[in-house]
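In: pasted the sequence and its predicted model underneath.
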Amino acid sequence: MLTNQEHCRAKYLLNELGLARHFDGMYYSAALGHRKPETKAFKVVAARLELQPEHILLIDDTPENVDGAHRPGWQASLWKDGMLLSDLLQQGPNGGLRQTE
């Protein structure tokens, strides 16, 4: 998970709201020193994950963050109100997502 949060809020999201049960890890702006939609934030996360950008998917409800993810080559999709994650994932590997070269 990549999120724009400060340290206390990130800890709250992981531990109190239980997001740690659903994600392998959290990359957040206060710890990274960069925030979405800055290209550097996406590059730092990709490097820490040791993944090529085209193998990373961002789902975000802010168009600027989706555009920011596209710049370094991430897959990205805009989350819209009322959308179901299962519907987004059923669209296939490029359904609603940016095609990578």
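Out: Structure's in. What do you need?

In: make it CA atoms for all contacts and neighbour counts henceforth
Out: Fine.

In: quick one: contacts for residue 57?
Out: If you count contacts by CA atoms under 8 Å, 6 or more residues apart in numbering, residue 57 has them with 74, 75, 76, 77.

In: run the last query once more with 7 Å
Out: 74, 75, 76 (CA atoms under 7 Å, 6 or more residues apart in numbering).

In: below is structure B, check it against A:
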Amino acid sequence: MTSPQRAFIFDMDGTIVDNMAFHTRSWMTFFQRRGHALDADAFFLSTAGRQGHEIIRSYLGESVSDADHAALMAEKEAVYRELYAPHLATVAGFDALIGAAREDGVALVVGTAAPDENIAFTLDGLDLRRHFDAIVGAADVRRGKPNPDVFLMAAERAGALPEHCIVFEDAPLGVEAARRAGMRAVVLSTTLPAEAFAQFDNVICVARDFSGLSIASLFASTPAAPII
């Protein structure tokens, strides 16, 4: 009897790369140009993991047309890429973990709310695309996190059942999306402390980075949220 397919599903922003501060700064710049003064911390908690069109319509209203939305998103993402480009790098231990996972037969998938341009900017800029079995982004699903759509599609493309998938996330909305998908989650505390995830019953580990994570231990884990 063959073992079931296992999969690691990685959020991208704030997880593969430690860039959420740059995304928040670009959103602050974008909304300041339109007369909105926002609290950066509150904005992150309410939006991280949501798709760009959802965020824009939350603040600018449902009347934004599709054409206007495309132009607005292009503006915001151009600001982000300009800010983050000099700092583009993977979180410590990521390259070693995916190399070990590949050798162990674990499928690797990206499940992100990012648009295609930012996926290319990050994954191609770091030559990471070749390591993944599939990539699911904002263009592939209708609803962003905390809806489970992106992770369920990632599992489907990996050929793995949700109970055999582990999601790596940095944001509460992403961990909630994993919970709704029936998946365990590893939290990277790149953006928020462990306490921000205390309410989630699907978290098996909170870690500062990917260093020292054991593939066998992760798949054997039940939610307890030890801090590494």
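Out: Thanks, I have the structure now. Not measured: the values here are computed from a predicted model.

In: list the TM-score for the superposed pair.
Out: In this superposition the chains share a TM-score of 0.75, using TM-score structural alignment, normalised by the length of structure 1; 98 aligned residues with a CA RMSD of 2.5 Å.

In: quick one on the thing from earlier: of the contacts of residue 57 of structure 1, which is the nearest to residue 10 of structure 1?
Out: The closest of those to residue 10 of structure 1 turns out to be residue 76 (CA to CA; 22.0 Å).

In: rewinding a little: in a markdown table: the contacts of residue 57 of structure 1, plus secondary structure.
Out: Shown next, in a markdown table, are the contacts of residue 57 of structure 1 (DSSP: H, G, I helix; E, B strand; the rest coil):
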| residue | secondary structure |
| --- | --- |
| 74 | coil |
| 75 | strand |
| 76 | strand |
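
In: got the contact list for stretch 27-34 of structure 1?
Out: With contacts defined as CA under 7 Å, 6+ apart, stretch 27-34 of structure 1 is touched by 1, 2, 3, 4, 5, 6, 7, 35, 40, 41, 45.

In: biggest separation within these, which pair?
Out: Going by CA to CA, the pair spanning the contacts of stretch 27-34 of structure 1 furthest: 7 and 40, at 19.2 Å.

In: quick one, strands of structure 2?
Out: Applying DSSP state E to structure 2 gives strands spanning 7-10, 107-111, 134-136, 165-169, 184-188, 203-207.

In: for PyMOL, what selects the buried ones among the contacts of stretch 27-34 of structure 1?
Out: The following PyMOL line selects those of the contacts of stretch 27-34 of structure 1 that are buried, judged by 16 or more other CA atoms under 10 Å:
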select buried, resi 2+4+5+35+40+41+45
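
In: ok, back up a step: include distance to residue 73 of structure 2 when you put the strands of structure 2 into JSON lines, please.
Out: Formatted as JSON lines, the strands of structure 2 follow (distance: least, CA to CA, whole Å):
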{"stretch": "strand 7-10", "distance to residue 73 of structure 2": "23"}
{"stretch": "strand 107-111", "distance to residue 73 of structure 2": "20"}
{"stretch": "strand 134-136", "distance to residue 73 of structure 2": "19"}
{"stretch": "strand 165-169", "distance to residue 73 of structure 2": "23"}
{"stretch": "strand 184-188", "distance to residue 73 of structure 2": "27"}
{"stretch": "strand 203-207", "distance to residue 73 of structure 2": "32"}
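
In: ok, the aligned partner of residue 61 of structure 1 in structure 2 to residue 206 of structure 2 distance?
Out: Using TM-score structural alignment as the criterion, residue 61 of structure 1 maps onto residue 170 of structure 2. According to CA to CA, to the nearest Å, residue 170 of structure 2 and residue 206 of structure 2 sit 9 Å apart.

In: between the two, who's got more neighbours?
Out: Remark: of residue 170 of structure 2 and residue 206, residue 170 carries more neighbours, 31 against 23, as counted by other CA atoms under 10 Å.
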